[in-house]
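Asker: what's the 3D shape of this:
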Amino acid sequence: MRSRAGWKVDLPSGLCKEAMTVSNASLCFRNKTILAPMVRVGTLPMRLLALDYGADLVYCEELIDIKMLQCRRIVNAALGTVDFVTPNERVVFRTCKREKDSVVFQMGTADAERALAVAKLVENDVAGIDVNMGCPKEYSTKAGMGAALLSDPDKIESILTTLVKGICKPVTCKIRILPSKEETINLVKKIEKTGVAAIAVHGRKKEERPQHPVHCDVIKAICEAVSIPVIANGGSHDFIKAYSDIGTFRQATAASSVMVARAAMWNPSIFRKEGPLPLKDVMQEYIKYAVRYDNHYTNTKYCLCQMLREQLENVQGKKLHAAQSMQEICNVFEMSSFYKEISMLLEVKTPLLEVKDQSEEDPLEDADVIKMAVRFDKREYPPQITPKMCLLEWCRKEKHPQPVYETVERPMDRLFRSVVTVAEQKYRSTLWDKSKKLAEQAAAIACLRSLGLPEGKRSEGVNHLVNKRKRQDQELLNNGEQGNGLVIEETYKKPHVTLGASAADIS
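Answerer: Next comes the predicted model:
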């Protein structure tokens, strides 16, 4: 879905853990002391709402290192934000000036070099960097991230030491407890030696879930074993129902601070010492932030459903469940006029955005390569018609050798770029793509546009390849045969190469 700011907005990877907070205690990040409560929230609207209600420190949702390394940093003048945007124009992380000194960027990683690259990318826009070593979800552990790191202390040490030495902002990590208390204490002592500013401990094992009791005794033992601040996490189910319960959980664990997830998600005003606000007021304030900062409607809808909980079966809950846009969500909560007012304001502010070349040119590249900032979008082409097919057809017609594609992969972010050789001239896009196929199509587009040739787009009108396809398909049907007809993309492809690979790796 394209946002008003001109980009598509990604849904956060951790919707089920949209908010967390911490209790009264000072948390020392090197020479900086940040007073609790601290809140861990997913997207910008929820983080700002938490700050409104008394949180001093907020965490973003866990963002994967490889995904972040595909991003470029964009100052979004229309929204007053800093956006980190992928090549396909999706906003992965959005922040703003107000939370710059309060937001901790949490990443999922299994590699020290990638972690440092991400930290350097965002460190000027955040208050600190956190590595999530407690996520038990399969998507994380299969990639060696999250709770999978708990069984590899050497890798944990490598990642955290690299971050602490490589950036000027505080570094923290979040873990789960190990099968035994002794194993857990040994791990946190090793973590402490890396120089991290604090450690958050979810008081459950990686196989345990919220319905299982939190192990306060293990968190307490950790606090006694290390000198750095310990943030206790996991008390929403057993302890935290109101602001005063945050202190109760802190006392039970002897922790410096308390991190809360679900209780904060259900009602972010739990951070108010004066007591929680009516849920209706909280939801309206959340919607205001969601509209102002162009939050994706599905994320907004999810958070509101979490707030309603048992009220989802009433009339308002059913209307919310049926909503399919931010405007419809505003209608449910009688905020239609607010939506229209902000929408008109953002439309006026939104500048025309240009696709920028995010590549860093290699000075060793061939100087004779014709380059163009282009990308393939299959929605702009008829079914089964691609630029590669158009280029191959033109080469046959002109009796040129068939196109030759050479594709490389950038190891750091696993993006691809391809060079196509046609009539002894090389062409490529300056943009990197998320797959080898897309990179080859982009190279074909660069070639076709450079030569002033049609590339098969719907907007170009009647395409002879479409008619050719129909004729060949009909002939196959008449003959009782099956096949994919038209032009088979039989272009010659040289071996796929990963940048930085040795000759032995390539062979």
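Asker: CA only for contacts and neighbour counts going forward, please
Answerer: Fine.
Asker: pretty sure residue 167 is in contact with residue 120, am I right?
Answerer: Yes. Taking contacts as Cα atoms under 8 Å, residue 167 lies within contact range of residue 120: 6.7 Å.
Asker: Surely residue 35 is in contact with residue 54?
Answerer: No. Using Cα under 8 Å, residue 35 makes no contact with residue 54, being 10.2 Å away.
Asker: Tell me the spacing between the spatially most central residue of the chain and residue 65.
Answerer: Among the residues of the chain, the one closest to the centroid is residue 92, at 4.0 Å (Cα atoms, centre = their mean). Here the criterion is Cα to Cα, to the nearest Å. By it, residue 92 lies 11 Å from residue 65.
Asker: hang on, the earlier thing: against which helices or strands is the helix or strand containing the residue nearest to the centre of the chain packed?
Answerer: In this structure, residue 92 is located in strand 90-96 according to DSSP states H and E. Judged by 3 or more Cα pairs under 8 Å, 6 or more residues apart in numbering; DSSP states H and E, strand 90-96 is in contact with strand 8-9, strand 81-85.
Asker: let's see this one next to it:
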Amino acid sequence: MRVKPTPLPKSAPAAATILRSILRLPMSPPPSDLDDLLCSPARQCSGESESEPEPEAHVPIQLNGCGLSRADRAWAYWTALGRPSLVVAPMVDNSELPFRMLCRKYGARAAYTPMLHSRIFTENEKYRSQEFTTCKEDRPLFVQFCANDPDILLEAAKRVEPFCDYVDINLGCPQRIARRGNYGAFLMDNLPLVKSLVQKLANNLHVPVSCKIRVFPKLEDTLSYARMLEGAGCSLLAVHGRTRDEKDGKKFRANWAAIKAVKNTVSIPVLANGNIRHMDDVMDCLAETGCEGVLSAESLLENPALFTSYRTAEWVVRDEEGSSRDGKLDQAELLVEYLKFCEMYPVPWRMIRSHVHKLLGDWFRVHPEIREELNAQSRLTFDFLYEMVDRLRSKGLRIPLYRKDESVQCMRASSTG
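Answerer: Sure thing, here's the model as predicted:
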């Protein structure tokens, strides 16, 4: 767990020393897999003094013992955070700190970390140091864990609670690895265990517990599930409007009606997840579900500026000529900004490689030879990636992001009014 706490003292020690002072563990040697190496060698050195002071951590908002009901405390806490309605969803290897910071720059008001495996997080210092990083600007922040053991989950959560605003339990991952590991959406088959996980955190943490779920095929089962989670101590519920078997987001539309039903059933804040591809979807989802906010995942990977009303050409309304204009921003520019954040907040190269492919996928389809050169690199460097962007631009390639032309929309509205 590599953390830049909030706030840092002026004489803050190097990140590796900060980490050791928090965890009281020795530094692990760098990984042998080149793509698992951090993108900054400075973060891989060891040998700093063992006597550095422990950093000052964030002091969470305290609402216990103030005479409010549990639901009222959940709402008071959410309000104190500013009711962030535009949220970066948790994505394994893809919602890491540099990407969260890029999305925050372009309108995101809160973000989840990637899903962290609670058992590995408690046992493996290298895993902690690479998979969980944050900084003082990275707020509000949800730290998400998958788990099937309440005690192990609590041990993991205790390590991160000084540096986040919610500890989130992943109850929605539908992938095969979650089935094998007995976590995520496959805990829907063991509701007593789910209840014990939520209760364990709710009764022992200073920050609230949130849960991210999928819906059951039967609506009444989903509503019963949501009520059980609230009763166990969940303070915020994020609902993905697809079932465990509906893994393909392009094939299965998220069920906003089911999310609305959950919202109307529980007394705590609810976030909606699914079908958020551009800002029109955000507005439609909030209106249809009545939720406090939305999560976006895959769409943000291609367009981290989604929450500031930029959209890719795929979502430009083609049958309304002139309704959209070049937003003077493109994915290559966003990639360069992302790389600069990576230089500030180092992460494993495998994460960077993934974002390069997501952001430049359309560009690589035009110039596949440059994609092949990227894939041939056994070890990436920032110089190579910046040069790659320059080469794409030198070929005259630009695929802009678009924004709605509000003047056209207003003229159309007045002409039909």
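Asker: Dump the helices and strands packed on strand 90-96 of structure 1 to TSV, plus distance to residue 316 of structure 1.
Answerer: Shown next, in TSV, are these (distance: least, Cα to Cα, whole Å):
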stretch	distance to residue 316 of structure 1
strand 8-9	26
strand 81-85	32
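Asker: Kindly reformat those as a markdown table containing mean neighbour count and distance to residue 426 of structure 1.
Answerer: What follows is those, written out as a markdown table (neighbours: other Cα atoms under 10 Å; distance: least, Cα to Cα, whole Å):
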| stretch | mean neighbour count | distance to residue 426 of structure 1 |
| --- | --- | --- |
| strand 8-9 | 20 | 32 |
| strand 81-85 | 21 | 29 |
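Asker: Kindly state which of those is positioned closest to residue 335 of structure 1.
Answerer: strand 8-9 (22.4 Å; Cα to Cα).
Asker: chain center to that closest one, what's the gap?
Answerer: With Cα atoms, centre = their mean, to the nearest Å as the basis, strand 8-9 of structure 1 stands 11 Å off its chain's centre.
Asker: Relative to structure 2, which residues correspond to the helix or strand just after that strand?
Answerer: Moving toward the C-terminus from strand 8-9 of structure 1, the next helix or strand (DSSP H and E) is strand 19-20. Under TM-score structural alignment, the alignment places strand 19-20 of structure 1 onto no residue of structure 2.
Asker: Counting by contacts, list what strand 19-20 of structure 1 packs against.
Answerer: The contact analysis (3+ Cα pairs under 8 Å, 6+ apart) places strand 19-20 of structure 1 against strand 38-41, helix 262-266.
Asker: which of those is buried the deepest?
Answerer: strand 38-41 (a mean of 31; mean count of other Cα atoms under 10 Å).
Asker: before we move on, back to that, what's the counterpart of the residue nearest to the centre of structure 1 in structure 2?
Answerer: With TM-score structural alignment as the criterion, residue 92 of structure 1 lines up with residue 131 in structure 2.
Asker: pretty sure that match is touching residue 116, no?
Answerer: Yes. Contact criterion Cα under 8 Å: residue 131 of structure 2 and residue 116 qualify, at 7.3 Å.
Asker: right, so of the helices and strands packed on strand 19-20 of structure 1, which gets closest to residue 172 of structure 1?
Answerer: Of all these, strand 38-41 sits nearest to residue 172 of structure 1, with 13.2 Å by Cα to Cα.
Asker: Show the subsequent helix or strand relative to that closest one.
Answerer: helix 44-52.
Asker: so how far does that next one sit from its counterpart in structure 2?
Answerer: Its match in structure 2 and helix 44-52 of structure 1 itself, once the structures are fitted together, sit a mean 0.8 Å apart by mean Cα distance after the TM-score superposition for structure 1.
Asker: residues in structure 2 aligned with that helix?
Answerer: Going by TM-score structural alignment: helix 44-52 of structure 1 matches residues 97-105.
Asker: same thing with stretch 394-412 of structure 1?
Answerer: Using TM-score structural alignment, stretch 394-412 of structure 1 finds no match anywhere in structure 2.
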